[in-house]
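Q: Got a predicted structure plus its sequence, pasted below:
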Amino acid sequence: MFLTEASAAVGIAIINSVGNLGGFFGPYVVGYLKDATGFTTFSMYFLATFALLATLSVLAIKKKDSNAGADQTGIAAKS
């Protein structure tokens, strides 16, 4: 909602790229950690940690006030 069309396209491309990298390297990391420790538990903790970090990074994004632009444009924002 707060990105221009070009910025939104770049954002979607970055999200897809990071997701594809995770899909490529994730199985290798799981296999490596399983071989190193003998358990899959540590690899699942590793993946869960990154999922938690991703969640926290999304929650850290501040929501832009929808009424903030109304003063500058003269158009009332929908509530």
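A: Yes, it's here. Numbers count the residues shown, from 1 in each chain.
Q: alpha carbons only for contacts and neighbour counts from here, please
A: Fine.
Q: next one: stretch 41-58 to chain centre, how far?
A: Centroid displacement of stretch 41-58 relative to its chain, using CA atoms, centre = their mean, to the nearest Å, is 12 Å.
Q: go on, stretch 49-60?
A: Distance, stretch centre to chain centre, for stretch 49-60: 7 Å (CA atoms, centre = their mean).
Q: Check it against this one:
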Amino acid sequence: MIHQSELDQSNGRWICENTGMWTRDGLTFFSARGDEIPPPRSITFHIWTAYSPFTTWVQIVYDWLDALKIPTA
């Protein structure tokens, strides 16, 4: 079973693909050069469902089975 504490990536960074700004904790932000900057008004995170703590493997399988029913053009 996965617990939230096991997902802690204290050495990880979120890095903006467009500007290069980054953060480790979502509170303090840095420019691509490493200077501390004000936080942006909003950010988005793209995460593969299997890595998400917001769903279960059971739901992932159900979603996959539902996707198989959709005819492709």
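A: Structure received. Note that this is a predicted model, so its numbers are computed, not measured.
Q: Send over the TM-score of the superposed chains.
A: Their TM-score after superposition, calculated using TM-score structural alignment, normalised by the length of the second structure, is reported as 0.27; 44 aligned residues with a CA RMSD of 4.4 Å.
Q: Longest helix in the first structure, by number of residues?
A: If you go by DSSP state H, the first structure has its longest helix at helix 5-37.
Q: Show me what whichever helix or strand comes after that one is packed up against.
A: Counting by DSSP states H and E, the next helix or strand C-terminal to helix 5-37 of the first structure is helix 41-59. Helix 41-59 of the first structure is packed against helix 5-37, with contacts defined by 3 or more CA pairs under 8 Å, 6 or more residues apart in numbering; DSSP states H and E.
Q: rewinding a little: if you count neighbours, what's buried in the longest helix of the first structure?
A: 30, 33-34 (16 or more other CA atoms under 10 Å).
Q: got those residues as JSON lines, with distance to Gly11 of the first structure columns?
A: Formatted as JSON lines, the buried residues of helix 5-37 of the first structure follow (distance: CA to CA, whole Å):
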{"residue": "Val30", "distance to Gly11 of the first structure": "28"}
{"residue": "Leu33", "distance to Gly11 of the first structure": "31"}
{"residue": "Lys34", "distance to Gly11 of the first structure": "34"}
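Q: No more questions from me, cheers.
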